[in-house]
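Trainee: what follows is a predicted protein model with its sequence.
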Amino acid sequence: MRNDASAAARAVLELAEQRTPTLGTTRLVCVDGPAGSGKSTLAGAMGQQATAPVLHTDDLLAGWDGLPGLPGTLEELLEPLARGRSGHARLYDWHAGRFTDEVPVDPVPLLVLEGVGAGSLPAARRATVLVWVEAPYDLRMRRGLERDGEAFAPHWAAWAGAEEELFAEHRTRERADLVVDGTGRRPPRVTR
């Protein structure tokens, strides 16, 4: 995925550009999928190509157990943007184990929302494009451990279960507009 992120990012951005803004005057691209699938790499390439801000759901979660509360957090963040006003994001410090900062999220032409839960129903109903990124479990785990170190290992199974529940409840993959292979072996596939 890392080598092919640029091409996948172009495909997502082209699809978003063809569509009407759905979050007020903002085109919202939600990049979702399981941990370690390549979402951050894809979103980073999109942000760089489009000079667009990237907001990571990891920064909005209340720690390892915060995934169930994310849809409500996204609703609170996106509602003002839908009306053309700035929203606010409370940022979680994973090392301190608490929320530490609040930052404004202003209306912009393109906003990339990336991370597990980015495609949950409150965000997806305002999304211009919903992207699903997938990769095999073993590769995802290896990437997660490389990124987060051994601190991630004890949380992996519980996190994977919480992801599966969220994805099933919100039917994230089946609602995706575009599916991206996080291994980079296959080109992105438009599904809707």
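Mentor: Noted; the coordinates are in hand.

Trainee: make it CA atoms for all contacts and neighbour counts henceforth
Mentor: Fine.

Trainee: find the nearest non-adjacent residue to Gly117, please.
Mentor: In this structure, Gly117 finds its nearest non-sequential neighbour in Asp32, 6.2 Å apart by CA to CA, 6 or more residues apart in numbering.

Trainee: the structure to be compared is supplied as follows:
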Amino acid sequence: MHSRSSDPLDSALTDATSRICAAVLGVAASNPVVVIDGRSGAGKSSLAERLIRGWPLRTPVQLLALDSIYPGWDGLERGAQTAREAVLVPHGRGRLGIWRRWDWERGEEAEAHAVDPALGLIVEGCGALTPASAPLADVTVWVDGPHASRRARALARDGGGFRVQWDRWAAQEDAHMAQHEPHLLAGISIRTP
């Protein structure tokens, strides 16, 4: 019997990780793709980290966090498009994917990273789940939570730099949700406290 954590966020992420791992096993492939979308501060990155640690397959898994490729504070849509075109599409075709890290301090692309199509892949970030990307994923996840909790977690994690950008970024999240309805595309929905 598992002991429940007294931390509601920890409990929610533990349960979510178990659900996603079960879905990954249900895919019956050595290189499944998991796409995790949700609003800032909902717990996507923490969930992806737990999923990596608890990955249920013998083959390792790769992670593409969209925070690494968004081209600046106005880049949600472009970052998601890059992830789809440069990583998800090639992965689905059995080809090597290449993405370039965005250097937030310099405001330019930095080093390139390869994604092996023979290995599983987690793509995590707001904008990741769209009608164009959903068919390229084996497991689709939407993570959300109350505005106040999400904001507090995001600002605690990213500090003052995000505080001044919160509304700007939230407007892009709103546009993504209105245009793509990612919560309706998700096979698994997670609600964090």
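Mentor: Structure's in. What do you need? Since the structure is predicted, the reported quantities are computational estimates derived from the model, not experimental observations.

Trainee: what's Thr130 of the second structure aligned with over in the first structure?
Mentor: Aligned counterpart of Thr130 of the second structure in the first structure: Ser120 (TM-score structural alignment).

Trainee: I meant Ala186 of the second structure, not that one.
Mentor: Using TM-score structural alignment, Ala186 of the second structure pairs with Ala176 in the first structure.

Trainee: if I look at the most centrally placed residue in the first structure, how far off is Pro154 of the first structure?
Mentor: The structure's the first structure has its C-alpha centroid closest to Glu114; by CA atoms, centre = their mean the separation is 2.1 Å. Computed as CA to CA, to the nearest Å, the Glu114 of the first structure to Pro154 of the first structure distance reads 23 Å.

Trainee: next one: Gly72 of the first structure
Mentor: For Gly72 of the first structure, the distance to Pro154 of the first structure - CA to CA - is 27 Å.

Trainee: those two: which is more packed in?
Mentor: Gly72 (13 against 9; other CA atoms under 10 Å).

Trainee: find the nearest non-adjacent residue to that one, please.
Mentor: Pro122 (7.5 Å).

Trainee: next, count neighbours for that neighbour.
Mentor: 21.

Trainee: what's near enough to touch it?
Mentor: 71-72, 74-75 (CA atoms under 8 Å, 6 or more residues apart in numbering).

Trainee: thought the residue nearest to the centre of the first structure was touching Gly44?
Mentor: No: Glu114 of the first structure is beyond contact range of Gly44, at 9.1 Å (criterion: CA atoms under 8 Å).

Trainee: just to revisit the earlier point, counting neighbours, which of the contacts of Pro122 of the first structure comes out on top?
Mentor: Neighbour max across the contacts of Pro122 of the first structure (other CA under 10 Å) = Leu74, 22 neighbours.

Trainee: and it, which helix or strand is it part of?
Mentor: Taking DSSP states H and E as the definition, Leu74 of the first structure sits inside helix 70-82.
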